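Undergrad: sequence unknown, structure follows:
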């Protein structure tokens, strides 16, 4: 029991020492508005007039994310197909039908058009 207490105290001491070293080393010497502002890729933080974000790019990335999740759902079913053939076939077909209905609805809405 005493060994566990000693190890805990040593770990806490090491953590406190590491936190103090980090606090001492991480002091910024030069305070500037540009260095303290958050970095956003593709945007100039010093200008106020930013370009609007492309909604089409956002929608295409969401569609990619949906199909990426779909792949991760269907891939394990391939390995289980020799055990539960009909059940896996039914699950894959339901997932594909839902995705195709969603894709058709996005196509009808015009979300897949880059130029309007």
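TA: Yep, it's here. Small disclaimer: the values here were computed from a predicted structure and weren't measured.
Undergrad: use CA for all of it now, contacts and neighbours both
TA: Will do.
Undergrad: Could you say which helix or strand holds the most centrally placed residue in the chain?
TA: Nearest to the mean C-alpha position of the chain, by Cα atoms, centre = their mean, lies residue 65 at 9.7 Å. Here residue 65 sits within helix 55-79, counting by DSSP states H and E.
Undergrad: Contacts for that helix, please.
TA: Helix 55-79 has contacts (Cα atoms under 8 Å, 6 or more residues apart in numbering) with 88, 92, 95, 111, 112, 113, 114.
Undergrad: ok, structure two:
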């Protein structure tokens, strides 16, 4: 005999069903309403703002990737401020001193990247 699922799992099944319907529905709708106008420019290869017009073995500038990595690193460091802000009253003076040290190290890293030219796009 097959037992019926507990009543507590019905919202989970409904959420999974709604997720599947939403995902498949948006794909089907976008297939029917998308523009189907193709031209030469739309079908060309595009990489990091420069058109590939030379040999494939040419040196590729890595400036874009350096800036992206710096953004991710600084963004992750700033994300540590949110838990600290939430628990600020519980941490007291010790937490404040630790965050001042953290922000000082963050600023030293930022100034270092700035002086080395890591934040310049040219």
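TA: All right, it came through fine. Bear in mind the structure is a predicted one, so any value in this text is a computation, not a measurement.
Undergrad: Work out the TM-score between the chains.
TA: Put the two chains on top of each other and the TM-score (TM-score structural alignment, normalised by the length of structure 1) is 0.51; 72 aligned residues with a Cα RMSD of 2.5 Å.
Undergrad: Dump the contacts of helix 55-79 of structure 1 into TSV; add neighbour count as well.
TA: Output for these, formatted as TSV (neighbours: other Cα atoms under 10 Å):
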residue	neighbour count
88	19
92	18
95	13
111	16
112	15
113	11
114	11
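Undergrad: The residues you listed into JSON lines, with extra columns for secondary structure and distance to residue 24 of structure 1?
TA: Shown next, in JSON lines, are the contacts of helix 55-79 of structure 1 (DSSP: H, G, I helix; E, B strand; the rest coil; distance: Cα to Cα, whole Å):
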{"residue": "88", "secondary structure": "helix", "distance to residue 24 of structure 1": "58"}
{"residue": "92", "secondary structure": "helix", "distance to residue 24 of structure 1": "56"}
{"residue": "95", "secondary structure": "helix", "distance to residue 24 of structure 1": "54"}
{"residue": "111", "secondary structure": "coil", "distance to residue 24 of structure 1": "52"}
{"residue": "112", "secondary structure": "coil", "distance to residue 24 of structure 1": "52"}
{"residue": "113", "secondary structure": "coil", "distance to residue 24 of structure 1": "53"}
{"residue": "114", "secondary structure": "coil", "distance to residue 24 of structure 1": "51"}
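Undergrad: And those residues, which is closest to residue 18 of structure 1?
TA: When the contacts of helix 55-79 of structure 1 are compared for distance to residue 18 of structure 1 (Cα to Cα), residue 95 comes out closest, at 50.1 Å.
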